[in-house]
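# here is a sequence together with a model predicted from it:
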Amino acid sequence: MNLDTIVALATPPGVGAIGVIRVSGVKTIEIVNSVFKGKDLTSVASHTIHLGTIRDGETIVDEVLISIFKGPNSYTKEDVIEISCHGSQFIIQQLIKLLLRKGARLAKPGEFTQRAFINGRFDLAQAEAVADLIASENESMHSAAMNQMRGGFSQEIKRLREELIHFASMIELELDFAEEDVEFASRDDLKQLIFKLKTLITRLTESFTLGNAIKNGIPTVIAGKPNAGKSTLLNALLNEEKAIVSDIPGTTRDVIEDVINVDGIAFRFTDTAGIRTTEDKVEAIGVERTYAKMKDASVIIYLIDMINDDLHDIETQLAYLHELEVPYLLIGNKMDQAQPELKEALAKEKALFISASQKENLENLKDALKELVSLDSFKTGNTIVTNLRHYESLVQTNDALDRVITGIDHQVTNDFVAMDIRNALHHLGELTGEITTDDLLDNIFSKFCIGK
């Protein structure tokens, strides 16, 4: 048990109506009670709120509300008090200094959540989801973090890990009876369990592409020939003049990025240099970057200029899009002045028609984007892996399980099979926190805000 009592501001710094100071540890009630004038906090019930004043000697620092949560029924499973005071930075500083003089110490980043993990409030994957929940900026990020924080894949992985531990112990027991040639663990049952684990792990690792996109924004490239209206479209979607718009071809020479929230889904839009052959060295670099961005994109919005493009150009552009094998939306821009034959040809390609300059049909474009992005597994509540550390642990676990299967099929000795099982267990344990190191925990929780 940690004997330190920690304190930190739990609300964002800056002037506000209120500030919340959080205190956690074995001496929480004793320390706060020593400066609180109101009810005796040592005798009040848990999960109650009390009005009073905080005093430094005879000087009233502030009138506050004290919320008390007695362990283990608190966030950290320790005694926790939250002091709601007025949001003056001076008052907050005075209160924290007073608590420090009375025996508390300043909390490190993420230390409240780290204590919650150490005290068994939740596993490591759930603890990491707390930071994702705080950072969530749209419905998709919020739902993914909330699902993981409530258990997500942790419970299923823990159950399968316990079964794997049982098999490992049986195989290691066989080592003690090697001369008697006995089998305590059925190899067929072990393989069946491993295949079940691999099915789960494969589903989770495959979800990482979607999870990473949900967390960081779906990479969406706006591409097309010069003057197709790419910058105008980005500005229209953002409702601000982010990109320079000009009739001069080749105005955009570098990529311009911004994030747009479309009904709870974050799209990281990239406006790119127009695709064409050019003698201008700077513009040529921009075109090369456009090709690179298109290859790496999750979605491409490809604009056709329905005033100036011709059918041959469109066929060439479509051929290149097909080669990329990246999901794309074909957009016919400048619909208000379109060449009839171009509009007819693009309609056969199921293009969507818009006018970026007039902001016409942009809602249809957003709807088409949502349909193009596969969020079926997310919408049905399935667990989505959004954390790179989790993904890497799952991949390493899967590799170890492959070695177990290979070992069984080739009838390798039990000590090698047991070693590979232990390796798989190690990586699964790192995922949920059964196996940790101080360096790992420090790295994870140092990324949290102070006060959480």
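Done, it's in. Numbers count the residues shown, from 1 in each chain.
# make it CA atoms for all contacts and neighbour counts henceforth
OK.
# quick one, strands of the chain?
Applying DSSP state E to the chain gives strands spanning 6-9, 16-24, 36-37, 48-56, 59-69, 80-87, 105-106, 218-224, 256-262, 265-271, 299-305, 328-333, 352-353.
# show residues contacting the second one.
Applying C-alpha atoms under 8 Å, 6 or more residues apart in numbering, the set of residues contacting strand 16-24 from outside is 5-12, 76, 78-88, 92, 96, 112, 451.
# stretch 166-185: end-to-end distance?
Length of stretch 166-185, first residue to last, C-alpha to C-alpha, to the nearest Å: 9 Å.
# ditto for stretch 339-356
Stretch 339-356: ends 16 Å apart by C-alpha to C-alpha.
# what sits closest to residue 2 if chain neighbours are left out?
residue 25 (7.5 Å; C-alpha to C-alpha, 6 or more residues apart in numbering).
# structure B:
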Amino acid sequence: MIQLDPIAALATAPGIGAIAVIRVSGQDAISITNRFFRGRDLTRQASHTAHFGTLRNRPDASGEETIIDEVLVTIFRAPRSFTKEDVVEISCHGSEFIIQQILRRLTEEGVRLARPGEFTQRAFLNGQFDLVQAEAVADLIASDSDASHRAALTQLRGGFSRQLKTLRQQLIDFVALVELELDFGEEDVEFAHRDQLRQLMLDIRRVLHPLIESFSTGNAIKNGVPTVIVGKPNAGKSTLLNALLNEEKAIVSDIPGTTRDVIEDELFIDGIRFRLIDTAGLRQATDTIEAIGIERTQQKMRDASLVIYLFDGLNIAPTDLRDAVAEVRTSGKPYLLIGNKLDAIDAGRKEELEGIASEPIVWISAARHTHLDELKAALSARVRTDAAVQTGSAVVTNARHYEHLTGTDNALARAITGLDTGVTPDWLAMDLRVALQHLGELTGEITTDDLLDSIFSKFCIGK
């Protein structure tokens, strides 16, 4: 592996703590650290070993080396390290002063301070993993729920990228044969068997389609599921939000139209992050401010991944419920019907309203916190209907991946149509090249410096 110029950065979170870890990677990382480490000779130690000692300042005028800190130095020799370069990890006390002193000594010895994501970028450049897996490192660090952690870990372990790389290589072989035909254009020869090429393209699209379809779920897993609570004024939307969060987040009042702006907070259910959004009641506005609030409600409904339609089971008219169900159905958004004030209605009223809705209703009492567990279970089940979430299969959470997957699929669809219509090999080769370009950029086999800088600049320093 190529050992690039040595870099260093704090690998643990900044701030005062018991321990901090400073990571050094690159050419001569071990020997450079050894210059001001007093303990065993690090250059003679085996990989994956830890050594106690002290780090020293340069000798002063009297020749004395003052101690910076007592540390534990761990050695990872290339290529058996995260970056596949020589790596040193210095565990020191978590004083900001000590950290800066150690980084200063490293720079004095010729080490450069790392840029954001530079360690992971080196791991990618040295072939530790592909670009999809490299991006999963950032997602894994940022994961804040069981679902986002599982999606990032699946992607880090290879996910769909290894399978796509194999299929891409097979497609490259076919493209080479198609382009070879161009050299014999006047002889009407066919090196690439069209039936085999068609089958390969169909196989690739069969892999792509579940990944493309998983993006809406994957994006929600990564960023949280935007879940908007809508309904008529005084249906109990703010009471429900407070009950789910177990705090007085929203003002509750008997006066219709109390909530005029959007109120948001987060709730974790079964490892999934829901971004709950309380909104103004849906009705004819009585003033300009309320009209703005209702417009924001409608916008949140358009942006949401899941809609909770809450209605007052005691006072709602059957026609109003019928109209409400029709409205949420036509929105095209996944939704749940929630009947409130369970404590005040009888079984006959419930049966009547369920017949009008013609679909299941989750019954609760927001004020009394009744059946909230059933509501949470329904929310979790509504998101987990996606098989990928249930099984831990690969889920696309990255917009860049989605763009290249759809670009590949579109190019292959054009190529298949070309086969059906008998296009010339040069037109067929053009669509196949576009598909290969997208697959190559997806996994990092085709990259530009600007692309890598854009991706890794979003990482934290030290990773």
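Good, I have the coordinates. Given the structure is predicted, the values throughout are model-derived calculations rather than measurements.
# superposed, what's their TM-score?
Put the two chains on top of each other and the TM-score (TM-score structural alignment, normalised by the length of structure 1) is 0.97; 452 aligned residues with a C-alpha RMSD of 1.5 Å.
# nearest to residue 401 of structure 1, out of the strands of structure 1?
strand 218-224 (31.7 Å; C-alpha to C-alpha).
# re the thing from before, okay, the strands of structure 1 in CSV with distance to residue 377 of structure 1 next?
As requested, the strands of structure 1 are arranged in CSV below (distance: least, C-alpha to C-alpha, whole Å):
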stretch, distance to residue 377 of structure 1
strand 6-9, 38
strand 16-24, 38
strand 36-37, 51
strand 48-56, 41
strand 59-69, 38
strand 80-87, 38
strand 105-106, 42
strand 218-224, 16
strand 256-262, 18
strand 265-271, 14
strand 299-305, 18
strand 328-333, 20
strand 352-353, 26
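# residue 420 of structure 1 is nearest to which of these?
For those, distance to residue 420 of structure 1 was read as C-alpha to C-alpha. The smallest value, 36.7 Å, belongs to strand 218-224.
# in structure 1, what residue corresponds to residue 318 of structure 2?
Using TM-score structural alignment as the criterion, residue 318 of structure 2 maps onto residue 311 of structure 1.
# now do the same contact list for its match.
Contact partners of residue 311 of structure 1, counting by C-alpha under 8 Å, 6+ apart, are 342, 345.
# map residue 449 of structure 2 across to structure 1 for me.
Using TM-score structural alignment, residue 449 of structure 2 lines up with residue 438 in structure 1.
# residue 176 of structure 2 too?
Matched to structure 1 by TM-score structural alignment, residue 176 of structure 2 sits across from residue 169.
# go on, residue 351 of structure 2?
Matched to structure 1 by TM-score structural alignment, residue 351 of structure 2 sits across from residue 344.
# give me the number of residues near that match?
Using other C-alpha atoms under 10 Å, residue 344 of structure 1 is surrounded by 13 other residues.
# just residue 326 of structure 2 next, same as before
Neighbour number of residue 326 of structure 2 under other C-alpha under 10 Å is 12.
# try residue 48 of structure 1
11.
# tell me the centre residue of structure 2?
Structure 2 has residue 222 as the residue nearest its centroid, 3.9 Å off, counting by C-alpha atoms, centre = their mean.
# quick one: contacts for it?
When the contact criterion is C-alpha under 8 Å, 6+ apart, the partners of residue 222 of structure 2 are 139, 143, 148, 397.
# same check on residue 221 of structure 2?
Counting by C-alpha under 8 Å, 6+ apart, residue 221 of structure 2 makes contact with 147-148, 272-273, 397.
# the residue nearest to residue 2 of structure 1 contacts residue 81, doesn't it?
No. If you go by C-alpha atoms under 8 Å, residue 25 of structure 1 and residue 81 don't touch, sitting 9.4 Å apart.
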